[in-house]
Each structure stands twice: as structure tokens, then as C-alpha cells.
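Novice: requesting a structural model of the entry that follows:
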Amino acid sequence: MMWGVRVAWQGWLLVALMVMMLGTARAEFSVPLGDSGDQLDVRVIEPPQGAPEDGPLVLWVANQYGDMAGPDSVAHALARRGATVWMVDVMDSLFLPRSDVNVRELDGEPVGSLIERAIKEGRPTVVVAADRMAVPTLRGMRWWQERTDDPAALTGAVLLFPSLYRGAPVAGEEPELFSIVDATNLPVMLLQPERGVYRHRLLDLRERFLEGGSDLFIKMIPEVRDYFHMEFEEPALDSLDSIDDIVGGAAEARAVRALPDDILRSIPLLAAADHPDEVLPIDPDRTTPVDRQTGLQPVEPQEAPDFELTDLEGNPQRLDPDFDGVQIVNFWATWCPACVEEIPSMERLASRYPDRLKIYAIAFKQSPEHLREFMQDFDVSFPVPVDPDGEVAAKYDAFAFPSSFLVAADGRIHYSVNAGIIWDTEEVDAIVREMLEIEPE
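Specialist: From the prediction side, this is the model:
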């Protein structure tokens, strides 16, 4: 009996020692949302015992996909550096399905109420969010700003690769930002992956924030793409020193290890920035998401941008100005399931018109070595050019992936699509035959 008590006590001591070393994680409390009866469940990750009690408070708003091993690992690393982290999954707390539309339709009350509760702690406070969750986070900051007498009580927000657009327009058209971008004047730090999807739109986004009066800081994260801190095979709660085998690669590991310090270094920058009392107005016409366009869409014919790229065989690829047929310019990536899913049907369509149809499956910001290995699982006749910096995709204003553009013999784009489709359907075939001026069967 005594032996069993000793083992149990030793086990408790081991847990206690781990808590002292790593920080404590516990599901502590809830934040009520007005009189609706809704509430946010807050999970707290605290610094090790003995750490200063005046460390920063990080409000980590979980991505639309929920709690993940990567952000949890970064949160524990923040705690080891003296920060207290409040992890909140808004979608889970409100029992909302995890759809893009539901995320983008969230108003500011959930995140705003979280900020309202957090500043009562009297500590430097920053909100962290990524991707589409950046929209309800900015709305939450403005919701709180309307109700506070001290806008400087919140240092600001750290946004990782934020998706601040109302949705994907017809491929080739300019996307529209949510009006919350123009209505944000509290300071923001933007952490932008160098190989991210919206990298080429960064300067335009910066101008919009600055026009609204927000002090915007930008840090480029080299050599990685979006979601670099989320794709962990398993959590690393005790240390980020040995994560090379559980993340995408060496560049991703470096970026993840640097992320806690990137966030903490943002706090004094944001705190020293301007925190206006004025709450900017919202444009009601740009508050809701736009419907995603699916299927081939006719567009006003426009000259197709030329390109000069090298395919996986080392051959130069560009549009053929003398080609008497249809050329399909397709932008895709191996990390995009819809992109990969449409490859076989694209090959089947190509086989129907071997002399009148050319396809260029342009790989967006991917390495040739990775692509060669990946393409071993596919038998395709068309070339796979590599767009290493995304410059060609930017010329075509490719917003979503996959995006495809149908170029007629006149050298102009006549149809586009910003989603994955099945390419050998009767509907698509009819459009191709129309562009080839082939009589319907």
C-alpha cells in the first residue's frame, strides 16, 4: 500500500516538475457574450512557476480549422518566455460549422468581448489571429474601440497571412477587401510568409491600412508559405528546438522557432504606435462575403499576359501566339486538394483535342525537385512550368487556387474559373468546341 502511495506521489511530483518547466494549460473560464447566453471558452496557458506576473497577455484566436498542434506548440513556447496565452476557439464556443462563410460573417462581439475581459488584467495585451480569422479579429478590435475610453489598453493585433478579402471573384478580376480594413486605425503587425498566396498583394493592403490611419508593421517570413506554423505531425509542447522532423522542412522549422519571439517583439512596437480615439465608419456594402464563382465564366475578352517559364523537363514554355486553337493557363499547387483533383480530368480533355488544345499547368511557388517527385503519380501529356516567385500568377491576377484561363486563337482570355472543376464534362467540352469553332455534335 505504501509503495502504491509512493508511486502515486512520485507521479504527481513528476507532473508538478513538468508544469514548472513547461507552463500550465487548463480550461479555466468563460467570457459571456451580452445577454444572449453565448460564451467563449478560454483555455489558459501560463508561464512557469516563478515567472514575473506582469508578462504580456496574448489572446490567440484559433484559426477557422480549430485548435491545432502547431499553434498550441507556439503558445507553450510563448508561455516559457513569460507570456500568458488565452486560447479561444470562437467557432467551437458558438457551435458554428467551420465554413469560410461562417467565419467571415462573424461580427465583432466575440473577439471584442474577449479583449474587454483581457484588459482588466492590466497587462500588455495583444491579439493573434491567422488567415480568415483576421476579419472577425479586426471587427472585434473596432467593437471594443467603440466601448472603451482607453484605446491604448490594447497594444494591437498580430496577423499571420491574413485573408481580408470578401471572397474569390471571377478569375482575373480584382478581389475586394472587407470594409473593416478601411475602418481599422488601431496598430497591426502583419507577419507575411514570403511564399504566401497573397504576397504580391501586400503593398496594396499596406496602403489601405495606412489610408485608414492604422500604424501597420510588416515582417516578411523567408522561404515559407501560408500555414507554416500549423502543419505539425504532432505537438511539441516542451520545446521547439527539435521540430525539424514534424514540420514541412528546414525553412518551416526556422520560422516556427522564430515565431514566439516575432510575436513578443511586436508588442512594444504596437504599444508605441498611435491608438486613436476616433472609431472609423464601416461601409455596409462591403461587410458580407461574396459568393464564390464556380464553373467556367465568360469574361470580357482581354489580352492574355505572356510568360517565359521552364517546365520540369527543362524546356522553355510560353504562350504560342500562332496557335490555332485553345490554350489553357492553369495555376495550381501540390498543397491544394482541388488543384490535384482536377489533373486527371484535365488530361482527359487534352487527349480529346491533341492538336487543337494546349495546357500549361503552372506550379505556383514550388520547387522543381518536389514537383518531379509529386508528378510521378500522374501521367500527363501537358507541361508543368514552374512559377517560382508567383510573378506570372500575379500578371494573371490569380487569386484562388486553382485558377484557369482559356485563351482563344486571337490571343485573348475568353473564359476563366477560380475553382477546381471536372474538365471533361459536356459543359466544358461545349465551351472548348465553341472556342475552336467546331460544330456541336
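Novice: CA only for contacts and neighbour counts going forward, please
Specialist: Noted.
Novice: which other helices and strands contact the one helix or strand residue 141 maps to?
Specialist: Here residue 141, judged by DSSP states H and E, is contained in helix 134-145. If contacts are counted by 3 or more C-alpha pairs under 8 Å, 6 or more residues apart in numbering; DSSP states H and E, helix 134-145 sits against helix 100-105, helix 109-118.
Novice: list the buried residues for the longest one?
Specialist: Applying a neighbour-count criterion of 16 or more other C-alpha atoms under 10 Å, one finds 109-116, 118 buried in helix 109-118.
Novice: kindly report the same for the shortest one.
Specialist: By neighbour count with 16+ other C-alpha under 10 Å, helix 100-105 contains the buried residues 101, 103-104.
Novice: and which of those is nearest to residue 363?
Specialist: residue 101 (27.5 Å; C-alpha to C-alpha).
Novice: the buried residues of helix 109-118: which two are farthest apart?
Specialist: Among the buried residues of helix 109-118, 109 and 118 lie farthest apart (C-alpha to C-alpha), at 13.8 Å.
Novice: please tabulate the buried residues of helix 109-118 in TSV, including the columns distance to residue 9.
Specialist: Output for the buried residues of helix 109-118, formatted as TSV (distance: C-alpha to C-alpha, whole Å):
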residue	distance to residue 9
109	45
110	42
111	41
112	43
113	41
114	38
115	40
116	41
118	36
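Novice: the structure of the following sequence is requested for comparison with the preceding one:
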Amino acid sequence: MTNHLEKRVMRKVTLRIVPFIMLLYFIAFLDRVNIGFAALTMNQDLGFSPLVFGIGAGIFFLGYFLFEVPSNLILHKVGARIWIARVMISWGIVSGCMALVQGTNSFYALRFLLGVAEAGFFPGIILYLSYWFPAAKRAQVTAIFMAAAPLSTALGSPVSAALLQMHGLLGFAGWQWMFVLEAIPALLFGVVVLFWLTDRPAKATWLTEEERDWLSATLQAEEASRAGAEHHSSAWRGLADKRVLALALVYFGTSAGLYTLGIWSPQIIHSFGASSLETGFLNAFPAVLGVIGMILWARHSDRTRERSWHVIAACLLAAAGLVLAGQVTTLLAVILALTLVTVGISASKPPLWSMPTLFLSGPAAAAGIAVINSIGNLGGFVGPLMIGVIRQQTGSYAWGLYFVAALLALSALIVLLLAGQAKKPRPAEMPYPHSH
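Specialist: From the prediction side, this is the model:
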């Protein structure tokens, strides 16, 4: 009876929540990396060097970093519905204002403000999933949600490239049209969030009373067992946990890889002679395979109840792809190399994100997840910036790609060390969850 009830509840919750939050993340990711396509014409229009572009693309993550933890703690207090609506509407406004960029200062300022506006969205959703899904289901659900990032690249790349073709319409550049039109969905769905999202299972009128009671009891029992095993429920304990800081460093490497791809791959492909429109379609191909790899890998991680080696293998695959991308000389070879990177980075994320909520609960989970994401996302500043710096110095992408590959190899090493620590638990300390 309980098994049948569990299946029914999980099916209802999944169908209600997951497609919707995927759509929101699709919009979020598109609005933070469409700068990569704008660069195909904007850099020339505004006279931006690779260094200026690298700083502007990456400075988003400084704003994101500074406001991430406060934003997630507010979400835990006021509820996901109101706070995520606020986040989306504010980032939609700033994203549309990117069309007004006149030079270096306005470029830097608006990218920084976009990071401030969007801070809290991603870790807020990760926290929100822990309110609705038991731990055993979380990696796969996280994978489906996070598949929106490569999907956003797959579908958004041709769309962004097509919008660049509007150049000259009503006297505006193609990149200006792209920023304005791609900001509209964030504003619209920010309003929809207020009517669609439910804060907690106890408030879910779309579940029966029996279903609400079962889900609330299951999640409360999990939280109680975590709190009983280790008193990591205060926000300060979440901020101070060494495992949180270690996971933040792991995420730093994967973020450097993800945003190096998202922000620079259109220009890398373009440098092999592809037109803007061809670049749009070619950039979509690795992302499609990234979605498939991510979901299959997360399913395997859930089935085997293993996390560490799933993260290590994926990080090493992405690092190998980046090294290859720095050496190839043909368009086909660079697409294959970028595919390896995309699959590796995409696959590393869900098993990584299923780790923190296994040893943190309540405000500690809100703070811990936000710390991992905010420190980790600084990789999104360092990766694209170093590509720009090194390209300006050498005229080539190669050494910048090798640098990001080294960060991913370091991520794999840290997870390996954490897994080793888990086998030697210290007194009064819960071992690191290399499995459920």
C-alpha cells in the first residue's frame, strides 16, 4: 500500500514541479550565457578586446557570489514562491537593459547587476527540491532539472544566432534585439511563479490529504534522522562545515568549465570559419548529447547509490575534452572535443548536488548549498576571464583551455580525497556521504 502511495505521490510531485522549474532554469541559463552569442557582433560594434569581454562576461559571478547566501536564507524564510518570482522579474529587467550597453563601464555594471539580480535562483531551486523529494530520488530529479542548462544551449544557440540576423531592424543592432527579446520570458514567468509554485507539501492543494501527510511525514523523518546524526541545522554550522567548503572547490572547477563553454564556445567555433547562424546550430550539438549523458549518469548514480566516483569520472572526461579542444585544427574535431567537455561537465553536476543535503538540514542546508554555489560559481568568473587574458596575450585559446582543464582535474582530486576521508570517520563526526 505504502509503495503504491509513494509512486503516486512522486509521480504527481514530479509532473507538477520538475517541468516548470526546468523551464525557469532554461530561461535563467539563456539570459546569463547569451552574451557569448552577442559577442559575435557586439564586440566589434563596441570595440571590446578579448580581455574586456572576458571581464564583463565573468563579473556576473561576482554579483552572484556576494548576494547568494543572503538570498537563499531569505528564500528559506519567506518561501520559494514569492522569492523566486522576485528574482526572475528583477533579472528580466536587467537582462533587457543589456541592450543599452554603450561601452566598457556600462557593460561591466549591467553584467554585475545581472549577477546580483539572479543570485539565489539556482541554490534556491536545489533547496526547494529537498522540500519535496526524498534523498533517494534527488540526484535523478536534480539531473532532470539541470538538464535545462545544456538544453538551453541546444535550443537557445540557434535562437540567439537567428535573432542576431535582425540587425538593422528599426535601427537597432542584432545583439540588442537578442537581449530584449530573450529577457521577456523571465518577466512573464516571474509572474506565473506566484500562481504555480507551492512552498511546502503541507500547502499542496493538488495532493490529497493522505498524499500530503505521507510526503510531509517522510521528509520530516529524513530531516530528523540527519539532525539526530549530526546537529548541523543552524546556518552557521552549514557555513563552517569543511565538507561544504571542499564541495565549493569541486564546484569551482565544474563552473569554470561550464561557463568557459557557455561564454566562449560560440567564438571558438566561429574562429574555425563558421558563420553566426552555422555557429548557432553547431553549438547546439554537444549540448544535446550533454542532456542525454547527464540523465543516464545520474540514473546510474542513484541506482548504485554512489556519488564520488561518478563526479570524478565526469570531471576527468571534461578535462580531457578541454585539452583536446586546445590541440585540434579542424571544425569537426573541435565539435567532438566540445562534446566531451559538455557531457563530462553536465554529468558531474547531479551526483555532486545530491551530496550536501545528505548531511545538512534546515537553515544549514540553505546556507551550505548557497555557499557551495556562490564560491563554486566564482569559477564562472575565473574560467572565462582567464580565457580572455590568455587569448589576448597569446592570440590562441589553447592555454586558456588547458588552464580550465587543470581546474577540473583538481576537482576530481578533491572528491577523491573526500571519499578517502569518508572511510576514516572521526569521533562525533558523520562520514562524508560517498553513497546514500
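Novice: any idea what the TM-score is?
Specialist: TM-score of the superposed chains, computed with TM-score structural alignment, normalised by the length of the second structure, equals 0.25; 178 aligned residues with a C-alpha RMSD of 6.9 Å.
Novice: help me confirm that residue 339 of the first structure is found in a strand?
Specialist: No. In this structure, residue 339 of the first structure is helix, not part of a strand, as judged by DSSP: H, G, I helix; E, B strand; the rest coil.
Novice: host element of residue 210 of the first structure?
Specialist: Short version, using DSSP H and E: residue 210 of the first structure is in helix 202-212.
Novice: next secondary structure after that helix?
Specialist: strand 216-221.
Novice: can you list contacts of that following strand?
Specialist: 187-194, 206, 209-210, 255 (C-alpha atoms under 8 Å, 6 or more residues apart in numbering).
Novice: reformat those residues as CSV; add neighbour count, secondary structure and distance to residue 136 of the first structure.
Specialist: Listed next are these as CSV, based on neighbours: other C-alpha atoms under 10 Å; DSSP: H, G, I helix; E, B strand; the rest coil; distance: C-alpha to C-alpha, whole Å:
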residue, neighbour count, secondary structure, distance to residue 136 of the first structure
187, 27, coil, 16
188, 26, strand, 14
189, 22, strand, 16
190, 21, strand, 16
191, 21, strand, 18
192, 23, strand, 19
193, 22, strand, 21
194, 20, coil, 24
206, 17, helix, 19
209, 21, helix, 16
210, 16, helix, 20
255, 18, helix, 25
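Novice: out of the residues you listed, which two sit at the greatest distance?
Specialist: Of all pairs in the contacts of strand 216-221 of the first structure, the most separated under C-alpha to C-alpha is 210 and 255 at 26.8 Å.
Novice: was I right to think residue 271 of the first structure contacts residue 126?
Specialist: No. At 9.2 Å, residue 271 of the first structure does not count as touching residue 126 under the criterion of C-alpha atoms under 8 Å.
Novice: settle it for me: which of those two has more neighbours?
Specialist: When residue 271 of the first structure and residue 126 are compared for neighbours, residue 126 comes out ahead with 27 against 18, by other C-alpha atoms under 10 Å.
Novice: what helices and strands are in contact with the helix or strand hosting the more buried one?
Specialist: Counting by DSSP H and E, the element that carries residue 126 of the first structure is strand 125-130. Under the contact definition 3+ C-alpha pairs under 8 Å, 6+ apart, strand 125-130 of the first structure sits against strand 57-61, strand 156-160.
Novice: return the most buried member of the ones you listed.
Specialist: Stretch with highest mean neighbour count among these: strand 156-160 (a mean of 27; mean count of other C-alpha atoms under 10 Å).
Novice: that one vs strand 188-193, what angle?
Specialist: Orientation of strand 156-160 of the first structure against strand 188-193 (axes from the mean of the first three to the mean of the last three C-alpha atoms, to 10 degrees) gives an angle of 10 degrees.
Novice: run through who's touching strand 156-160 of the first structure.
Specialist: With C-alpha under 8 Å, 6+ apart, strand 156-160 of the first structure has contacts from 125-131, 134, 186-192, 263, 266-267, 270-271.
Novice: what do you get if the cut-off is 6 Å, keeping everything else the same?
Specialist: Contacts with strand 156-160 of the first structure, where a contact means C-alpha atoms under 6 Å, 6 or more residues apart in numbering, come from 126-130, 187-191, 270.
Novice: out of the contacts of strand 216-221 of the first structure, which comes closest to residue 70 of the first structure?
Specialist: For those, the nearest to residue 70 of the first structure is residue 255 (11.8 Å; C-alpha to C-alpha).
Novice: ok, that closest one to residue 343 of the first structure distance?
Specialist: Distance of residue 255 of the first structure to residue 343 of the first structure, given as C-alpha to C-alpha, to the nearest Å: 31 Å.
Novice: output the contacting helices and strands for the helix or strand where residue 312 of the second structure lies.
Specialist: Taking DSSP H and E as the definition, one finds residue 312 of the second structure inside helix 308-325. Judged by 3 or more C-alpha pairs under 6 Å, 6 or more residues apart in numbering; DSSP states H and E, helix 308-325 of the second structure is in contact with helix 331-353, helix 398-422.
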